[in-house]
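[1] structural data only, the sequence is not supplied:
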């Protein structure tokens, strides 16, 4: 006689059975997570944009975003974003490190961005750069605190901060008048000097070949070098060049990797940028340590006027050099 039982034996709940249950739970969890990820991506980059066509389109990504591509080559990432949208000229967006960047490529859109002071703040961006490049918090506060309307120096009828007035002072320098005429005269004189064959032979150490009546130069490097030297001379005269003749070369290195500063790359990934930046700032500090009366003539009104305004607020040479550094690379 045989007896049957519906009760499971202890062996049914052995290691193999538990292993199968764990594997099944893992598969179910993985499928659930994958479904959630696909649903999120469909919502984020397909459905939501169709419901809000007024917002810039965003370059699709899988979590954690475009951080790796951004670190590898941010310019290539921006180019890839444009190609993804068929080289659109409309603003586009991309996400990296949890932040959304908006890319503007048309001049008319850039103008709209600068005019839009209600929802976009250029001052916050500038203050962030000041902190990143070494300005003390007290100096940031001083530069963006309202000043009296009857202060000495550059007129301030609206009682604005020096950070805001600096933009107006730059516009004043470039406004038709005696200051602009003097600037144009210096530009013409310097262009004539920089384009002489003997000057090119002396300054362009990167020339491919040269002789008494010709010189061969890499166009991109020469154009970059040319405009850096021209701008430095027009604004700072001969003094800064005498302090550090290699300054244009250092700035050219900095300019090639300036995006590491703008996107606040960590120090261990941006030694090339930080070394070049430090050289420029140190040279500017040496420049401002020289009394104005002892500097060689040719300094633009803007540099002297901004120095006077900042010194009147108690800004020391270290912070003054960092502040003017932003004008140098702008």
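    Now that the structure is in, tell me what you want to look at. Computed from a predicted model, the values in this text were never measured in an experiment. Residues are numbered from 1 along each chain as shown.

[2] contacts, neighbours, all on C-alpha from now
    Will do.

[3] residues contacting the most centrally placed residue in the chain?
    In the chain, the C-alpha nearest the mean C-alpha coordinate belongs to residue 262, at 2.9 Å (CA atoms, centre = their mean). Neighbouring residues of residue 262 by CA atoms under 8 Å, 6 or more residues apart in numbering: residue 129.

[4] again, 6 Å this time
    By CA atoms under 6 Å, 6 or more residues apart in numbering, the contact list for residue 262 is empty.

[5] distance of it relative to residue 288?
    Distance of residue 262 to residue 288, given as CA to CA, to the nearest Å: 25 Å.

[6] ok, and the closest non-adjacent residue to residue 191?
    Once flanking residues are discounted, residue 191 sits nearest to residue 230: 7.2 Å by CA to CA, 6 or more residues apart in numbering.

[7] and that neighbour, what element?
    Element membership for residue 230, per DSSP states H and E: helix 219-236.

[8] buried residues in the helix or strand that that helix is followed by?
    Downstream of helix 219-236, the first helix or strand assigned by DSSP H and E is helix 239-243. Using 16 or more other CA atoms under 10 Å as the test for burial, helix 239-243 gives 239, 240, 241.

[9] next up, a second structure to put side by side with the first:
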């Protein structure tokens, strides 16, 4: 069982960090300076000279099974590399991969093509309930389907999205990819903590199955991988030019795929959960998204720019659910907020604690408020709001994630009347009619460190009813 990571960190911050000054803790022999002041966080993002992400990036790749020599190649700058001709300063392959992802997933014609021609049609298949994995939805006589919200989000945002990047060949090589990926999602905290192999057999098995898949995938010539996205092909070219073997390419792309998929299904799950528990919110968002739906076509630019309630909901979901810590290695003595951080140690930012800072968010900072950002969009610029990180590490896929998630919700609400399938009845007393009580809201699992958005607990889910809407 994982230690309750966020609760332990919150307890330390409560004990040592009320003044918002940095304090130090030691974990597994490494010293971490914990940062809780938003102004100090901003200083860290601006400092790329003495605060480095390279050490943690090397560790993550080494743990995938790459040799030290292979990891060195990721950080070796080749000034004559063809992809470096596009950049003002030469970058190593690890930097070129990030720039490629940023280029393909930033607002552009490249992103529009990916969404319109691949991602949205594949996500729509899940919403059309063309299930291929897990338990099929139960169909009632009136056409209503009863199903797991969690599994719907997995079908749409894992199966649909991964195929939009890799094409259908992925399923020919490993039909059970979704199963193995979701096992990885449940146990990858062991990877992040570096838990010994004899205690991590489930994590190692899931990791190796996925790596084996990507090694087989990249062993095929491009002509036998129809539907591969431009980003996949470009990243493959970058790594091969950087001297990576096919096996190391498979290991690198397993990690890249984790980065792309890891937050989408969780974000969608939390957004739809809050919607289905609040009828007024559901109707307000449905009214907003209606102009963006024309038959099977989704106008994702409209969703992106003309849906303030949907936008506020996403912002609040990210505020309340992003719980990953950011870690940087100190390569030289560094002064932040008047405190000196010594070379060889690390700095840590807890986004979860930053987002629950009552000084910034008020007395209800730890409560969910769907309209928190609706009339005060400036909150997105708060120093205490960092759902996508910052500095050079700002999430390159944030726009893709936003428009994919918005499209999923818009298609779902436009096609179906959405209600909770399970209800609890309780007497109001005095012989009055029974009141309908909603089932308990699903609870997040804050006990484990995650990369981004916190997942619902393993047994936490919602059973929903989807009734096809009759549009007049």
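    Perfect, I can see it now. Just so it is clear, the model here is predicted, and its values are computed rather than measured.

[10] the helix holding residue 230 of structure 1 vs structure 2, average offset?
    By mean CA distance after the TM-score superposition for structure 1, the fitted helix 219-236 of structure 1 averages 2.4 Å away from its aligned residues in structure 2.

[11] for residue 236 of structure 2, what are its contacts?
    So residue 236 of structure 2 contacts nothing (CA under 6 Å, 6+ apart).

[12] map it across to structure 1 for me.
    Here residue 236 of structure 2 is matched to residue 307 in structure 1, going by TM-score structural alignment.

[13] quick one: secondary structure of that match?
    At residue 307 of structure 1 the chain is in helix, as set by DSSP: H, G, I helix; E, B strand; the rest coil.

[14] how many other residues sit next to the aligned partner of residue 111 of structure 2 in structure 1?
    Residue pairing (TM-score structural alignment): residue 111 of structure 2 is matched to residue 180 of structure 1. Using other CA atoms under 10 Å, residue 180 of structure 1 has 16 neighbouring residues.

[15] could you do the one 10 residues further on as well?
    Here the count is done by other CA under 10 Å, and residue 190 of structure 1 has 16 residues near it.

[16] which residue in structure 2 lines up with residue 281 of structure 1?
    In structure 2, the residue equivalent to residue 281 of structure 1 is residue 211, according to TM-score structural alignment.

[17] which residues touch that match?
    Listed by CA under 6 Å, 6+ apart, the contact set of residue 211 of structure 2 reads 250, 251, 254.

[18] name the nearest residue to the second one, sequence neighbours excluded.
    When the adjacent residues along the chain are set aside, residue 251 of structure 2 lies closest to residue 211, with 5.4 Å between them (CA to CA, 6+ apart).

[19] do the last one as well
    With sequence-adjacent residues excluded and distances taken as CA to CA, 6+ apart, residue 254 of structure 2 is closest to residue 211, at 5.9 Å.

[20] one step back: residue in structure 2 paired with the residue nearest to the centre of structure 1?
    So residue 262 of structure 1 corresponds to residue 192, using TM-score structural alignment.

[21] what's the helix or strand for its match?
    Element membership for residue 192 of structure 2, per DSSP H and E: helix 189-193.

[22] give the buried residues for stretch 247-256 of structure 1.
    Neighbour count says stretch 247-256 of structure 1 has 247, 248, 250, 251, 252, 253, 254, 255 buried, by 16+ other CA under 10 Å.

[23] all strands for the stretch 51-200 of structure 1, in order.
    Assigned by DSSP state E, counting those that start in this stretch, the stretch 51-200 of structure 1 shows strands spanning 57-58, 92-96, 99-103.

[24] can I get those in a markdown table with distance to residue 76 of structure 1 and mean neighbour count?
    Formatted as a markdown table, the strands of the stretch 51-200 of structure 1 follow (distance: least, CA to CA, whole Å; neighbours: other CA atoms under 10 Å):
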| stretch | distance to residue 76 of structure 1 | mean neighbour count |
| --- | --- | --- |
| strand 57-58 | 16 | 21 |
| strand 92-96 | 13 | 19 |
| strand 99-103 | 13 | 13 |
